[in-house]
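Engineer: Need the 3D shape of this:
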Amino acid sequence: MPWFAEIISSITFIAWLFLLLCRGLYWRMDDRLTATVADDLCGPSKWPKVCAVVPARNEAAVLPETLPSLLLQDYPGEFQIILVDDHSEDETSDVARAIAQTFRRADRLQIVKAHPLPNGWAGKVWAMQNGLRHVPADAEYILFTDADIRHPASSLSSLVRHARKRRRDAVSLMVRLHVKSKWETLLIPAFVYFFAKLYPFRWVANDKRKTAAAAGGCILVRRELVQSEEGLTPIAGAVIDDCSLAKLIQSRGGRLWLGLGDDVMSVRRYATLAEIWDMVARTAFVQLNYSVWLLIGTVIGMILLYLAPIVTGIAGVCLALSGYTGWIWTGILGLAAWCIMSCTFVPILRWYQLSPWRAIALPAAGFLYTLMTADSAIRFWQRRAGAWKGRPYEIP
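Structural biologist: From the prediction side, this is the model:
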């Protein structure tokens, strides 16, 4: 039925043309924050006091790679770090304390123990809430950063400069995730690409839009927007804590900015497909608000966007070359959609210093992420709660 295939290929081509031109130019990936860019901005005449809150659960293995980068920040103003030990079953607190003493920065680090997790609270949000209780009232900014994030020495100065210059109340960075293994190479750039398409960075920074998003690895926010009487209570049960926090900040009148952090890196490694699969399956169905209809729509949309162009493009061209001329436009439109898809993926590949030719494999990543999303729903229906660091998520 060439007419039906031509309709499908037309839909996918129009969809990719729309995404290319009308989705906030999400694919450009030029909203970045680097030390070089920050140096061009005017530094504040008086550097505000900043307090970092680091939720940490069973992070003894990664802290030697990351905690020194926070302790050795060259920030000109007052800077304090509160590491919240979230009921770790390893030596997280002892390792952190030893690192601070080794680098002679014990005065900069405060280690607090999280209170027992109450019903209705997600573990990381509760750890952040515990950290907020120890933030001094004279701090102007709070830096929420994960324990697996390694910062350059100028990271905090760059964030504060950017927030002041752009008049933003919250500045968040999508850090450079670890990409070494074959599965990381295939799936991690695609993860950032899908996130940017869902939450275009330009739209997040546009005060006329309601798009609210953040990347949980690095969020600088004005203290008064999160340290209040209710604190983080409105997002207590949020599994996807970063975007929920961004929405909370926006609801309280905060102005957001989200971009790529060239020099800020995650040391968390995902060597196998199973590790990445579990990471996505834990939260994918949560992102869809546990909606069956959104799940169905997502699966259909992913098939049309990422699989249909290949099938219609290759099949249409092969059939046209075999003498079935009615398939020529099916093949052309399918290949055109595949071409647009690949071109929009190239900027994020370049950011990860990967070959642009890897863009042709984006449909394979899209197919795997579709399966992960479906598996996330199946786990929910089977009452198999996801878990992080050995602590199961609550299933509503």
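Engineer: Please count neighbours and contacts with C-alpha atoms only from this point.
Structural biologist: OK.
Engineer: Identify all contacting residues around the lengthiest helix in the chain.
Structural biologist: Scanning the chain for the longest helix, with DSSP state H as the assignment, gives helix 328-351. By C-alpha atoms under 8 Å, 6 or more residues apart in numbering, the residues outside helix 328-351 that reach it are 2, 5-7, 9-10, 12-14, 16-17, 20, 27-29, 189-190, 192-193, 306, 308-317, 319-320, 355-356, 358-360, 362.
Engineer: how about the strands in the stretch 1-150 of the chain?
Structural biologist: 32-33, 50-56, 79-85, 109-113, 141-145, 149-150 (DSSP state E, counting those that start in this stretch).
Engineer: can these go into a markdown table with extra columns for mean neighbour count and distance to residue 350?
Structural biologist: Shown next, in a markdown table, are the strands of the stretch 1-150 of the chain (neighbours: other C-alpha atoms under 10 Å; distance: least, C-alpha to C-alpha, whole Å):
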| stretch | mean neighbour count | distance to residue 350 |
| --- | --- | --- |
| strand 32-33 | 20 | 14 |
| strand 50-56 | 26 | 30 |
| strand 79-85 | 25 | 34 |
| strand 109-113 | 18 | 37 |
| strand 141-145 | 25 | 25 |
| strand 149-150 | 24 | 21 |
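Engineer: neighbours of residue 194, just the number please.
Structural biologist: The tally of other residues near residue 194 (other C-alpha atoms under 10 Å) stands at 17.
Engineer: just checking, it is part of a strand?
Structural biologist: No - Residue 194 sits outside any strand when classified using DSSP: H, G, I helix; E, B strand; the rest coil, being helix.
Engineer: what's downstream of the helix or strand hosting residue 279, the next helix or strand?
Structural biologist: With secondary structure defined by DSSP states H and E, residue 279 is part of helix 273-281. Using DSSP H and E, the next helix or strand after helix 273-281 towards the C-terminus is helix 284-287.
Engineer: hang on, the earlier thing: which of the contacts of helix 328-351 fall in helices?
Structural biologist: Reading helices off these with DSSP H, I get 2, 5-7, 9-10, 12-14, 16-17, 20, 189-190, 192-193, 308-317, 319-320, 362.
Engineer: which of the residues you listed are buried?
Structural biologist: With burial judged by 16 or more other C-alpha atoms under 10 Å, the buried subset of these is 2, 5-6, 9-10, 12-13, 16-17, 20, 189-190, 192-193, 308-317, 319-320, 362.
Engineer: for comparison, sequence B:
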Amino acid sequence: MGLIILLVQLPAVALLLARLLPGIQRPTPLAPAPEIPAYLGQVSVVIPTLNEVQRLSACLAAVQKQGYSVREVLVVDSQSQDGTRELVAAQQPRDPRLRLLSDPPLPSDWVGRPWALDWGWRQSSPRSVWILNLDADTRPQMGLVPALLQLAIQKNYDLITLSPQFILKYPGEWWLQPALLMTLIYRFGATGVSASSPERVMANGQCCLVRRSVLEKMQGYETAKNSFCDDVTLVRNVAKQGYKVGFLDGSRVLQVRMYEGLGETWREWGRSLDLKDATPIAQLWGDAWFLVSVQGAPLLLLVISFFLTPNLVNQGLFWLNLSLVLTRWGMLFAIRPVYSGWNRNSWTFWLSPLADIFAVIRIVLSSVTRPKQWRGRNY
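Structural biologist: Prediction:
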């Protein structure tokens, strides 16, 4: 049995090393940049909302601090009932760039978020060269927009998404969230490292800058209309058309407060991390094998192998899984800068490898089910 486990694990370990080692030389995080006159009015910001009053206030305050490269800020609301619309309306007199829109009734073959984004860019000014999609839970930092524009223009990107700095509060989320995040890092490598193929491209739609001309040629968000991971689906389809896309470290220019506590993190983020809507079935289950081998099982296998009869195979099993466990704990130091809000509950962050088996189980469970409820809508 030990030999079989080794034969299953060893290819996954080789793949893990191939994905993690390039991260040693990954690009530095995107830094805030000053406004440049040439960027005047080049960006339309689109923020989709549905009952986001608790999170939208911080986002709007941050967006309104962005400079003159932002032509307009379009909040596309899907008939919120919690005061979201009133919040936006109250902010409009303070910033003439802010507009409140309502998207049409959701078609049966669309998911709500891509529908709202599609409506938003179609209502935006044709003089805006770029569309910047932001989620309501984001907190853009000063200098975000000119930094994105400068990078996109200098490096000839057609689309850029950013990984954020996460704001956590409660011990449960400090424990589980890093384990869930690690499933992405193990599968796709460090942020900023180029993907080997469009199918391995990673993205984060919480902050997505895209050329208007690309959206026009892609017919907007049509290719991601029925995807619950529409950001990854869209970006992979854009990459397949030969456009240059980038997924970069935005921890210095973008913060996000995604979910409240352990339960919401497990339920809401966990069910989308499998990326099944953007992933071929063989790749989906290949990733499940990979995550079980290098993240979910090593700690358990390490304990089991310690009590097995000493022989060459069992010793190999022990040392292999010890190396994986130590690598996983070492990764905590690598990802520590992407977290903000450190407090007296943050000590559970250092215990997050103990949540790995649950994170992997969550990914597998999500892979076999399609959401019936998402962001306040039933499907």
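Engineer: The longest helix of structure 1: average distance to aligned residues in structure 2?
Structural biologist: Aligned to structure 2 and superposed, helix 328-351 of structure 1 gives a mean residue distance of 2.6 Å (mean C-alpha distance after the TM-score superposition for structure 1).
Engineer: Tell me which residue of structure 2 lines up with residue 287 of structure 1.
Structural biologist: Using TM-score structural alignment as the criterion, the counterpart of residue 287 of structure 1 in structure 2 is residue 276.
Engineer: From residue 270 of structure 2, how far off is its match?
Structural biologist: 12 Å (C-alpha to C-alpha, to the nearest Å).
Engineer: What lines up with residue 64 of structure 1 in structure 2?
Structural biologist: By TM-score structural alignment, residue 64 of structure 1 lines up with residue 57.
Engineer: burial of its match, as a residue count?
Structural biologist: 18.
Engineer: circling back: next one: the longest helix of structure 1 to chain centre, how far?
Structural biologist: Counting by C-alpha atoms, centre = their mean, to the nearest Å, helix 328-351 of structure 1 is centred 24 Å from the centre of its parent chain.
Engineer: Same question for stretch 138-148 of structure 2.
Structural biologist: 17 Å.
Engineer: residue range for that stretch in structure 1?
Structural biologist: Going by TM-score structural alignment: stretch 138-148 of structure 2 matches residues 149-159.
Engineer: Name the surrounding residues that touch the matching stretch.
Structural biologist: In contact with stretch 149-159 of structure 1 (C-alpha under 8 Å, 6+ apart) are residues 33-35, 38-39, 65-67, 69-70, 72-76, 171, 175, 217, 220, 263-267.
Engineer: Likewise for stretch 227-241 of structure 2?
Structural biologist: Contacts of stretch 227-241 of structure 2 (C-alpha under 8 Å, 6+ apart): 110-111, 113-114, 159, 198-199, 201-205, 214, 218, 221, 223-224, 245, 272, 275-278, 371.
Engineer: So for that stretch, what gets flagged as buried?
Structural biologist: 227-239.
Engineer: Could you do stretch 293-309 of structure 1 as well?
Structural biologist: Under 16+ other C-alpha under 10 Å, the buried positions of stretch 293-309 of structure 1 are 295, 298, 299, 301, 302, 303, 304, 305, 306, 307, 308, 309.
Engineer: What of stretch 304-321 of structure 2?
Structural biologist: 305, 313, 314, 315, 316, 317, 318, 320, 321.
Engineer: And for stretch 263-272 of structure 2?
Structural biologist: Buried-residue list, stretch 263-272 of structure 2, by 16+ other C-alpha under 10 Å: 265, 266, 268, 269, 270, 271, 272.
Engineer: And the second one? What does it align with in structure 1?
Structural biologist: Going back to what we said before, that points to residue 266 of structure 2. Under TM-score structural alignment, residue 266 of structure 2 pairs with residue 277 in structure 1.
Engineer: Residues contacting stretch 12-23 of structure 2, please?
Structural biologist: 185, 186, 187, 188, 189, 190, 191, 192, 193, 290, 293, 294.
Engineer: Around the second one, how many other residues sit close by?
Structural biologist: With neighbours defined by other C-alpha under 10 Å, the count for residue 186 of structure 2 comes to 20.
Engineer: Now it: which helix or strand?
Structural biologist: helix 171-188.
Engineer: what range in structure 1 matches that helix?
Structural biologist: Going by TM-score structural alignment: helix 171-188 of structure 2 matches residues 182-199.
Engineer: which residues touch the matching stretch?
Structural biologist: Taking C-alpha under 8 Å, 6+ apart as the rule, stretch 182-199 of structure 1 contacts 23, 26-27, 177-179, 211-213, 270-273, 276, 345, 348-349, 352, 361-362, 365-366.
Engineer: Report the buried members of these.
Structural biologist: By 16+ other C-alpha under 10 Å, these give 23, 26-27, 177-179, 211-213, 270, 273, 276, 345, 348-349, 352, 362, 365-366 as buried.
Engineer: ok so, going back, show me the contacts for the match of residue 266 of structure 2.
Structural biologist: Applying C-alpha under 8 Å, 6+ apart, the residues contacting residue 277 of structure 1 are residue 372.
Engineer: Identify each buried residue in stretch 338-345 of structure 1, please.
Structural biologist: Buried-residue list, stretch 338-345 of structure 1, by 16+ other C-alpha under 10 Å: 338, 339, 341, 342, 343, 344, 345.
Engineer: do the same with stretch 245-263 of structure 2
Structural biologist: 245-259, 261-262.
Engineer: how far does it stretch from start to finish?
Structural biologist: 33 Å.
Engineer: Kindly report the same for stretch 28-43 of structure 2.
Structural biologist: Across stretch 28-43 of structure 2, first to last residue, C-alpha to C-alpha, it's 24 Å.
Engineer: Show residues contacting that stretch.
Structural biologist: So stretch 28-43 of structure 2 is contacted by 67-72, 127-132, 141-144, 146-147, 149, 248-253 (C-alpha under 8 Å, 6+ apart).
Engineer: Relative to structure 1, which residues correspond to stretch 73-89 of structure 2?
Structural biologist: Using TM-score structural alignment, stretch 73-89 of structure 2 pairs with 81-97 in structure 1.
Engineer: contacting residues around the aligned partner of residue 221 of structure 2 in structure 1?
Structural biologist: Applying TM-score structural alignment, one finds that residue 221 of structure 2 aligns to residue 232 in structure 1. Going by C-alpha under 8 Å, 6+ apart, residue 232 of structure 1 touches 125, 129, 226, 245.
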